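In: Sequence unavailable; structure follows:
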């Protein structure tokens, strides 16, 4: 069943149509993230944890069922009027109100944390798909440029070979041209390998077998959208306080506090009421009993100490989650600023190389330079485009990292 997964699954397509409000299905970033949520088990695991937490809340709210006890005795010395004595007893547990309230409150906070974990799972899947998807986009662009470079290297080698045969080029020049052609061919092989690996990574990210995405036509228009960095400081502060992972850690902290209160309140006993009925020697009677534990030898200090330690750990986990968010934001901002600077430099390099190429074409048309000089200028321009592609891919990855760190879309595409 896992190997049979594909993008042509009717139930999957129906799910995508519903989520995209009936619009034609495009295999873009948003729909691929939906495929991941549909096919991969991570969201269902988070849902299961949520339903388990809700079950714990139901259990905490339940009133204990009474227990029925039945005692029977047979008198061997007195048979009149009846040797049997029967005494049923019903036991009711009257819980400590404050301990019960604390237990219910702790269970409620665990439900809140489990619900927030679902949101965190959605963002994790979104980021995983984005990384794999952007990698595939860059790999496709890289293969195209590598093929172009290989074609230019082959043309340069042929032109050098002709000049060598005419005695206008040295053997060293021919050897260098052949070496450059071999390097370009190896770069094509490396680009093809990288493309196959990125396809496999994307298949894994969306929960599909590798062969399911070979013939899929992807929509990469998302990577050409501009992004806006407005109110970044306020978004950073909001993420530090309201990201689902931070809120979930805080809910777990509240749950630990309530559990500590529960253990403290358990020092005060719960009571068991035992009304009963007896029938002995033809005489009926009624009985009433009660019992409670007495905190004489211990005052529940062990569980209280454990609950104290859990509160301290939960407090540290809140701080740890905020530290993690802050480090994510700082890394993404640094990465984005550096990639933007690199991209600006790469664009200037491409613009200069294109100007040089245009000048070389004019000189070639005027007969001032030969074909080798023209091909060399084209090679420089393609190399500059490769550098620009690398910078562009870094910029897109940095945008994705910042979106994931802030849990906020910068390009208008949201999970």
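Out: That came through fine. Quick caveat, the model's predicted, so the values are computed rather than measured.

In: Please make it C-alpha for all contacts and neighbour counts, starting now.
Out: Fine.

In: Am I right that residue 93 falls within a helix?
Out: No: assessed with DSSP: H, G, I helix; E, B strand; the rest coil, residue 93 is strand; it does not lie in a helix.

In: separation between the closest residue to residue 299 other than its chain neighbours and residue 92?
Out: Counting by Cα to Cα, 6 or more residues apart in numbering, residue 299 lies nearest to residue 267, which is 5.6 Å off, once chain neighbours are set aside. Look at residue 267 and residue 92: by Cα to Cα, to the nearest Å, they are 20 Å apart.

In: Could you pull up the residues touching the residue nearest to residue 299?
Out: 295, 299-300 (Cα atoms under 8 Å, 6 or more residues apart in numbering).

In: how about a markdown table for those, with secondary structure and distance to residue 278 added?
Out: A markdown table is the format used below for the contacts of residue 267 (DSSP: H, G, I helix; E, B strand; the rest coil; distance: Cα to Cα, whole Å):
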| residue | secondary structure | distance to residue 278 |
| --- | --- | --- |
| 295 | coil | 32 |
| 299 | coil | 37 |
| 300 | coil | 37 |
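
In: In this structure residue 253 contacts residue 309, no?
Out: No: at 11.4 Å, residue 253 does not count as touching residue 309 under the criterion of Cα atoms under 8 Å.

In: Looking at the two, which one has more neighbours?
Out: residue 253 (25 against 14; other Cα atoms under 10 Å).

In: ok, second structure coming up, stack it against the first:
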């Protein structure tokens, strides 16, 4: 009976250990289900409303009457697949911390032996068992946890940085929609004026006041403007698709909302924005820079692991044997590697070179950020000066139009001259729009490089806090 208990005890312990094991849950991916879910995404859903309320910390008036860049940014953070992917990668890095902290399990060996030719008076059994207990030395487990924690920090920091990338794409896409819509309206105004001028020239041709060549030139100008209108309409439709893709929703989701372009109508006033201070902060605290620093810390922990691997682990092997009534207890240690041929110099050299590589990458990124910020700031200053010139030219054209209207009312000029002045005014507005788009693009570049919301209702903290949010399953 005693022998049976000694034999069953290890098996019972093994069964209890297996009872706590995780079970596999099958989660198949079904393309048709995923397609239906993606096509059903909406900017008026209550799930999106709950997310925006959780981010803002207060109730929001739902649904929004008009969607601005900040609200579209939050919707993109909620829907865009890049955000879901980066969060999943961060979860994977978090799970690696658990793996790094696990201690190696002991191994149990049981070897019952039956003796066929044993003496009749003796018990024909030899029951042997041994327990292998691995013991890590030199703090390897602690270094392993440090490495996994650093990689987890890097993954979470990159999720913060991905938010800025998503916001940048939203702002550029929104700017493209605005530019396409405004261009379409201006081209239509030019076309209307040009058609009126062509009609007036045809009347003069009928009266014999000018040649047919002048009318042909006017018709060709009208045809060219009609092509510009068609191109602008195509650009507008494509820009809405671009905006929908930047948000991670089908383009049909934009049909139920109205876009707010108030932040794009005029260049942002940055006089109160401390750009030099933000520049200094970006060079020290930008999320991608901190992620590179976390990568360096992970490489340093990996070097510590390889240095610790110079020292062998210990394998404790206590055992018990019941041999025909006799009890034998053994205590042994094995797997003691002797550093005869090498002391892990190769792996240490690789880890040290990797750490140096991460240091170079960090400094290169910091230098690139410095150059990007300086270039973006210089570009914004240049286009702001260009904007002042465009505004001055627009005012001159407006003054010229008013003067021509006064002359027309006084009977000192004809309707054709008035239409020409109106056409020049629309052309000036088109040039002004192009400079405005350049200004907004430069502002977008500066915001991207500083990782700070310029001319925005959002704060840097509110954007970063969204990286901590997890979508319910």
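Out: Yep, that arrived. Given the structure is predicted, the values throughout are model-derived calculations rather than measurements.

In: Looking at the contacts of residue 267 of structure 1, which is nearest residue 134 of structure 1?
Out: Set against residue 134 of structure 1, the nearest of those by Cα to Cα is residue 300 (56.1 Å).

In: Run a quick neighbour tally on the closest one.
Out: 15.

In: Equivalent analysis for residue 108 of structure 2, please.
Out: 15.

In: so is residue 412 of structure 1 in a helix, a strand, or just coil?
Out: Residue 412 of structure 1 is classified as coil under three-state DSSP.

In: what about the alignment partner in structure 2 of it, how many neighbours?
Out: Residue pairing (TM-score structural alignment): residue 412 of structure 1 is matched to residue 456 of structure 2. Residue 456 of structure 2 has 13 neighbours, counted by other Cα under 10 Å.

In: wait, isn't residue 456 of structure 2 in contact with residue 73?
Out: No: assessed by Cα under 8 Å, residue 456 of structure 2 is found out of contact with residue 73, at 11.0 Å.

In: which one in structure 2 is aligned with the residue nearest to residue 299 of structure 1?
Out: Under TM-score structural alignment, residue 267 of structure 1 pairs with residue 310 in structure 2.

In: That match - that's part of a helix, no?
Out: No: Residue 310 of structure 2 is assigned coil when assessed by three-state DSSP, not a helix.

In: What segments of the stretch 351-473 of structure 2 are strands?
Out: Assigned by DSSP state E, counting those that start in this stretch, the stretch 351-473 of structure 2 shows no strands.

In: Kindly provide the distance from the match of residue 267 of structure 1 to residue 145 of structure 2.
Out: 18 Å.

In: which ones are touching residue 215 of structure 1?
Out: Contacts of residue 215 of structure 1 (Cα under 8 Å, 6+ apart): none.

In: Helix, strand, or coil at it?
Out: Assignment for residue 215 of structure 1 (three-state DSSP): coil.

In: Check the spacing between it and residue 54 of structure 1 real quick.
Out: 43 Å.

In: Ok, residue 186 of structure 1 next?
Out: 58 Å.

In: Look at those two and report which has more neighbours.
Out: The neighbour count for residue 186 of structure 1 versus residue 54, taken as other Cα under 10 Å, is higher for residue 54 (19 against 14).

In: Alignment lookup: the more buried one to structure 2.
Out: In structure 2, residue 54 of structure 1 lands on residue 94 (TM-score structural alignment).

In: Quick check: which element contains that match?
Out: helix 81-101 (DSSP states H and E).

In: Let me see the ranges of the strands in the stretch 1-150 of structure 1.
Out: With DSSP E, counting those that start in this stretch as the criterion, the stretch 1-150 of structure 1 has strands spanning 67-74, 84-94.

In: Comparing the first one with structure 2, how large is the average distance?
Out: So the one you mean is strand 67-74 of structure 1. Taken over the aligned residues, the distance from strand 67-74 of structure 1 to structure 2 averages 1.9 Å (mean Cα distance after the TM-score superposition for structure 1).

In: which bit of structure 2 covers that strand?
Out: Using TM-score structural alignment, strand 67-74 of structure 1 pairs with 107-114 in structure 2.

In: Need the contact partners of that stretch.
Out: Taking Cα under 8 Å, 6+ apart as the rule, stretch 107-114 of structure 2 contacts 7, 10, 124-133.

In: Tell me the buried residues within those.
Out: Buried members of these, counted by 16 or more other Cα atoms under 10 Å: 7, 124-133.

In: can you pull out the helices in the stretch 301-415 of structure 1?
Out: Secondary structure of the stretch 301-415 of structure 1 by DSSP state H, counting those that start in this stretch: the helices cover 301-365, 371-406.

In: Quick one: list the elements packing against the shortest one.
Out: So that's helix 371-406 of structure 1. Where contact means 3 or more Cα pairs under 8 Å, 6 or more residues apart in numbering; DSSP states H and E, helix 371-406 of structure 1 is packed against helix 97-165, helix 232-242, helix 301-365.
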